[in-house]
Each structure stands twice: as C-alpha cells, then as structure tokens.
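Novice: predicted model, plus sequence, below.
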Amino acid sequence: MANTILRSNHHSKAFQALKLFSLLLLMQRVGAYEFKVGGAKGWTVPTDPNTIAYNQWAEMKRFQIGDSLVFIYPADKDSVLQVNKEDYEKCNKANPIASFADGNTSFKFDKSGAYYFISGNEENCHKNEKMVLVVLADRNKNTNSTISASPPSPPPSDSVDITPSPVPAGEESPHPSGASSIIMSFIGSVGAFVGSSLILVL
C-alpha cells in the first residue's frame, strides 16, 4: 500500500515537472512575431502616392530573425516581389529574388540585413507600393549569418532613412531585450535539466 502511494507521488511529481518544462519551452518560442504589412490597409497603393508610407511603417517596427511579414492584397490585381536594392529603386520586376501572388503572403526572415519588397504591378510600385526594412542582427547567439543585401546607401530625396528609430514613448518594443532573452534561455535550460532529472528518477 505504501509502495503504491509512493509510486503515485513520483508520477504526480514527474507530471508536474513535465508541465513546467512544457510551459518554459512555450515561453521561449513566443519570441517570433508576425507583422501585417501596412496594418489595417494591407499591401496596396498608399493613399498619398508621394509618400513612402511602407518605409515609415517599417521604421516603427523592430524586425528580428524568425519574425514574419504578412502581405494581404487582392491576388488578381497585385503581388509581392522580394528584390535587390537596385531593382527596388527602379521598380524593376524582371529578376525577383522571390515572387508571391496568393493574396495572403507570409514571409519569414531567416537572416539579418536589408530586405526590399515591391509590388508586382509596376504602376503600383511607381506609386510607392514598395518597402525596404532592416532585420536586426541576432546578438543573443553566435551565428555566422551574413547580410545578403547591402544596407541602403544615403537616401535620395524621395526616400526615407531606414535606421531603426527608438520605440515611441508609452509603447514597448515587441521583442525582449538581450538580457531578458538570456534569462529566458537560462530558465529553459534549467527547466529541461530538472525535468529530465525527475523523469530519470522514475
């Protein structure tokens, strides 16, 4: 009888440890964010085609490796092209790095650096349906990721400087600071160790 109660307590403790470990893993995975390009308006010609609205939108965000962009647009009238810097500036759609035309495109960042997007409709691109943004380097891990696109040169008169601006007062950056990421990694590692130790005891 005492043996059965003792065994039941071990199973209960192992189950509790497994739940804690799962929770810690979930907390670590929450670091990636999905950004809807252009907010409620989506991917379309800006209301004022003389402004570079998408670059202004991108300046207010902090993009990191693992984050995703979602482009919402009418698939029968528009598309999204990832291009190089020169093609971005000229609205050249002849040699895209990637092309999307499904109307609900999700694009995940796999490395840091500058990314250039234009509308597949050349007329829309010339009306500033285009965007350049910078994905921040991953300072929490030792990666050998390289920047595939060169950072933007000094902006011409019709473009916007894409240096990330500080988060506006009263708003939090969606990404944790480097210190909190390190703490979360440490907590996850300790949780994994404790969880595996408890499972081995059983």
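Specialist: Nice, I can see it. Because the structure is predicted, anything quoted here is derived from the model rather than measured.
Novice: going by C-alpha atoms from here, please, whenever you check contacts or count neighbours.
Specialist: Noted.
Novice: now for whichever strand or helix holds Ser22, which elements pack on it?
Specialist: Per DSSP states H and E: Ser22 is located in helix 2-29. For helix 2-29, the packing partners by 3 or more CA pairs under 8 Å, 6 or more residues apart in numbering; DSSP states H and E come out as helix 178-201.
Novice: now do the helices in the protein.
Specialist: 2-29, 53-59, 85-90, 122-126, 178-201 (DSSP state H).
Novice: gap between the helix holding Ser22 and the chain center?
Specialist: Relative to its chain's centre, helix 2-29 lies at 33 Å (CA atoms, centre = their mean, to the nearest Å).
Novice: Lys130 touches Gly120, doesn't it?
Specialist: No - counting by CA atoms under 8 Å, Lys130 stays clear of Gly120, with 9.6 Å between them.
Novice: those two: who's more crowded?
Specialist: The residue with more neighbours, out of Lys130 and Gly120, is Lys130; 27 against 24, by other CA atoms under 10 Å.
Novice: His11 versus Ala192, what's the distance?
Specialist: From Ala192 over to His11 the distance is 17 Å, taken as CA to CA, to the nearest Å.
Novice: the more surrounded of these two?
Specialist: More neighbours surround Ala192 than the other of Ala192 and His11, with 19 against 15 (other CA under 10 Å).
Novice: let's bring in a second model and compare:
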Amino acid sequence: MASSQLFIIFAILAISAPSILATNYVVGDGKGWTINFDYQAWARGKMFYVGDNLVFNYPKGVHNVFKVNGTGFQQCSAPLDSVPLTSGHDVISLATSGRKWYICGVAQHCAMGGQKLLITVFPSSFAPSPSPTWESSNPSWSAPAPSPTWGKEAKGKPSSLAPAPSPTWGYTG
C-alpha cells in the first residue's frame, strides 16, 4: 500500500514538475514592452524553455504584440490576417522549441523604436532522454582480454600460452 502511494506521489510530481518549474519572463523587466529599449540585450544570456512564459507589460492602447516570422521581424511587419495581443498584460506560453519573433505593430514602434524581440526556445529539460542501446558490434565496447591458459600438447610437452575462448555477449537494443 505504501509503495503504491509513493508511486502516485512521484507520478504527480513528474507530471506537474514542468509547470511548477516554468519561468515567467517579464519582457524588458521593469521597463516592460516599450520603445527605445534593447530587447536583444535583455534576452542575451537567458535560457528559454518549452513551458516558460513571456509576459508583455505595457500601457493598454499604447502598444501591442504580434507574433511574426523571421521576415516579419526583419521588416517590422505583421501578416494582414494576424490579430495583435492588446491587453497590456499579455502572457505567451512557449509551447514549442525554436526561434520566436515578436514585434509591436503600432506606428513605427518596431522600425524606429526597436520594439521587437527575438528568442530561441529550447526543449523542456524534463523531456525524457533516449536510453542507451547496446550492440555487439559497438566499437566503444570490447570484451575483456582473455586470460592465458597452460595446456599440454599431445606429446606431454608444455604448450605456449594460448588464450581462452572469449565469452559471447548478447546485448541488444
């Protein structure tokens, strides 16, 4: 009974650990999402992981947030069919790994005011890593050296050192 309760506790922790350990990054820290701020310098040195959140704080009605692609980021343009975030406290969950681009679509805030952010999101550190596989032809593994054996030849004279047969290993992946 105690072991099943322990198993349930570990299962709950394993499932909830990524959300418990997710980091909320307030874009621009105390400055928030504004013009004339170096967001690339702000992002430098930060490690963003799947499950983390970006929080864009700004005065409602003054700025907005568009998620764009690399071209939209370079040209400071959002696709015509995209809808901006406009709440003034926009939380974006980083659900997938890869590069992410965000811009402000108000007036020239992106092009002239530098109000744009590029980050790289890494896979969650809680993703299971692949387990090692063993193959008999694995060059990084070799059987132990055979131990010498003494034997007698048919005529009764001692033979030279002869290796014992090597064991066979049956590792499969």
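Specialist: Nice, thanks for sending it over. Nothing here was measured: the structure is a model prediction, and the numbers come from that model.
Novice: TM-score of the superposed pair?
Specialist: For this chain pair, the superposition-based TM-score is 0.61 by TM-score structural alignment, normalised by the length of structure 2; 124 aligned residues with a CA RMSD of 2.9 Å.
Novice: buried residues in stretch 115-132 of structure 2?
Specialist: Buried residues in stretch 115-132 of structure 2, counted by 16 or more other CA atoms under 10 Å: 115-119, 121-124.
Novice: now do stretch 192-202 of structure 1
Specialist: 192, 194-195, 198.
Novice: which residues sit against it?
Specialist: If you take CA atoms under 8 Å, 6 or more residues apart in numbering as the criterion, stretch 192-202 of structure 1 is touched by 10-11, 13-14, 17-18, 20-21.
Novice: can you say which of these are buried?
Specialist: 10, 13-14, 17-18, 20-21.
Novice: Phe40 of structure 2 touches Leu117, doesn't it?
Specialist: Quick fix: residue 40 of structure 2 is Gln, not Phe. Yes - with contacts counted by CA under 8 Å, Gln40 of structure 2 reaches Leu117, the gap being 6.3 Å.
Novice: contacts only, for Val37 of structure 1.
Specialist: Val37 of structure 1 is in contact with 43, 54, 69-72, counting by CA under 8 Å, 6+ apart.
Novice: and the counterpart of it in structure 2, how close does it get to Leu54 of structure 2?
Specialist: The alignment partner of Val37 of structure 1 in structure 2, by TM-score structural alignment, is Val27. Distance, Val27 of structure 2 to Leu54 of structure 2, by CA to CA: 6 Å.
Novice: then Gln108 of structure 2?
Specialist: Distance of Gln108 of structure 2 to Leu54 of structure 2, computed by CA to CA: 23 Å.
Novice: looking at the two, which has the bigger crowd around it?
Specialist: Neighbours of Gln108 of structure 2 and Leu54, each counted by other CA under 10 Å, are more numerous for Leu54; the result is 16 against 13.
Novice: how far away is whatever residue of structure 1 lines up with that one from Gly113 of structure 1?
Specialist: Matched by TM-score structural alignment, Leu54 of structure 2 corresponds to Leu69 in structure 1. According to CA to CA, Leu69 of structure 1 stands 15 Å off from Gly113 of structure 1.
Novice: please apply the same query to Gln56 of structure 1.
Specialist: In terms of CA to CA, Gln56 of structure 1 sits 17 Å off from Gly113 of structure 1.
Novice: more crowded one of those two?
Specialist: Taking other CA under 10 Å, Gln56 of structure 1 and Gly113 do not tie; Gly113 has more neighbours (22 against 18).
Novice: what do we get in structure 2 for that one?
Specialist: Matched to structure 2 by TM-score structural alignment, Gly113 of structure 1 sits across from Gly98.
Novice: show me the contacts for that match.
Specialist: 120-122.
Novice: could you rerun that using 10 Å?
Specialist: Taking CA atoms under 10 Å, 6 or more residues apart in numbering, we find Gly98 of structure 2 in contact with 48-50, 119-123.
Novice: all set, thanks.
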